[in-house]
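Trainee: structure for the following, please:
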Amino acid sequence: MRERVLRGLAVWGAVVVAVGGVAPVASAAEGPEADLAYHGSAAMASGRVDVGFTPRNHGPSAVPDATVRLRWSHPLAFRQTLPDGCARSGLRVVLCRVGALAADGLGERIEVGVWLRGAPSEVLLEIDTVWSGGAVDRNRDNDRRRVLVLDTGDEYHF
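Mentor: Below is the predicted model:
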């Protein structure tokens, strides 16, 4: 048990270093205004969830850098192979660097595949911005997504 706790602390430390320190999204009184959104799909088969989405900034200001959080309602398997720019943060969370987004611009598509512990018949996936490089997003509705993904192999779009 102690090894798990130490391993978890080491992973969290790596996440903070990899993401550059995750800070909450700026309050409405600070920084330039931007409007982040995520659109994509998720599919699950036999305990594996594949998520792909494209970040977008509706503006009016550019975002120097951003980080998105993917959170599952079911714990992730202990070992994961994540793409560059993504790091695990706890039992159910993966953080991914979005990068800079021009005003009214699209970012690079993000593709993440994870294994869940066991083989659940469904999982709730939540996606949201946890850091926006100091930009203020007054429309938080389109950068917060909740998707119920069933173990059918079908794609669920958001």
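Trainee: every contact and neighbour count from this point should use C-alpha atoms.
Mentor: OK.
Trainee: roughly how far apart are residue 65 and residue 11?
Mentor: 22 Å (C-alpha to C-alpha, to the nearest Å).
Trainee: and residue 127, what is it in contact with?
Mentor: Counting by C-alpha atoms under 8 Å, 6 or more residues apart in numbering, residue 127 makes contact with 68, 69, 70, 71, 143, 144, 145, 146.
Trainee: how about 6 Å then?
Mentor: By C-alpha atoms under 6 Å, 6 or more residues apart in numbering, the contact set of residue 127 is 69, 70, 144, 145.
Trainee: let's see this one next, to set against the first:
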Amino acid sequence: MRMRRWVSGVCGAVVVAAGAAGPAGAVAAPEADLVFHGSAVMKGDQMEVRLTPGNNGPSAVEDASVLLRWSVPLAGVQRLPGGCARTDERTVVCETGALAVDGAGQQIKVAVRLGKHPAEVTLEVAASWNGGVVDRDRTNDQLKVLVLGTGDAYAF
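Mentor: All right, here's what the predicted structure looks like:
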């Protein structure tokens, strides 16, 4: 008899503890693994970045955005593609659109004028907003690329 009370007491404690972890019926945020691949070319004060966003899953992403940040300031006036906006003197953010599981999104092409003619620039590419999904693997959506002013394409 004593054994039964102890077992039922322990089981009751486990149920109470599990209920305290979160509201009943709470759904965890969906998971997705955003990834960015592309290239960057710099010649003089001109730089072109082409990137393709992707999603390794397991959930689809309704919309996301990618941040592009240069190690040098951009020139004052820029002609950015639709869906892109300058957020400060060195940063542009572009929307990716919907990203299906195991699919690639539309290529994003951003051409900018740099504020000076550097010999090299570090370009940072990172997920800026991920549509509310959890991304546990940040190694493929937070990148830094050294781009030399040779006119050669540097892949990432």
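Trainee: any idea what the TM-score is?
Mentor: TM-score for the superposed chains, counting by TM-score structural alignment, normalised by the length of the second structure: 0.81, backed by 130 aligned residues with a C-alpha RMSD of 1.1 Å.
Trainee: helices of the second structure, residue ranges please.
Mentor: Using DSSP state H, the helices of the second structure run over residues 2-20.
Trainee: residue 74 of the first structure versus residue 148 of the first structure, what's the distance?
Mentor: Distance, residue 148 of the first structure to residue 74 of the first structure, by C-alpha to C-alpha: 12 Å.
Trainee: over to residue 65 of the first structure?
Mentor: Distance from residue 65 of the first structure to residue 74 of the first structure, by C-alpha to C-alpha: 29 Å.
Trainee: got it, and residue 153 of the first structure?
Mentor: Applying C-alpha to C-alpha, the value for residue 153 of the first structure to residue 74 of the first structure is 17 Å.
Trainee: if you count surrounding residues, which of these two has more?
Mentor: Neighbour count, other C-alpha atoms under 10 Å: between residue 153 of the first structure and residue 74, residue 74 has more, with 18 against 15.
Trainee: excluding chain neighbours, what is closest to the residue nearest in space to the middle of the first structure?
Mentor: Central residue of the first structure (C-alpha atoms, centre = their mean): residue 69, 2.8 Å from the mean position. Using C-alpha to C-alpha, 6 or more residues apart in numbering and skipping the chain neighbours, the partner closest in space to residue 69 of the first structure is residue 95 (4.6 Å).
Trainee: wait, doesn't the one you found sit right on residue 85?
Mentor: No: checked against C-alpha atoms under 6 Å, the pair residue 95 of the first structure and residue 85 is beyond contact range at 8.3 Å.
Trainee: which of those two has more residues huddled nearby?
Mentor: Between residue 95 of the first structure and residue 85, counting by other C-alpha under 10 Å, residue 95 is the more crowded of the two (25 against 15).
Trainee: map the residue nearest to the centre of the first structure across to the second structure for me.
Mentor: Counting by TM-score structural alignment, residue 69 of the first structure corresponds to residue 67 in the second structure.
Trainee: how about the contacts made by its match?
Mentor: Counting by C-alpha under 6 Å, 6+ apart, residue 67 of the second structure has contacts 92, 93, 125, 126, 128.
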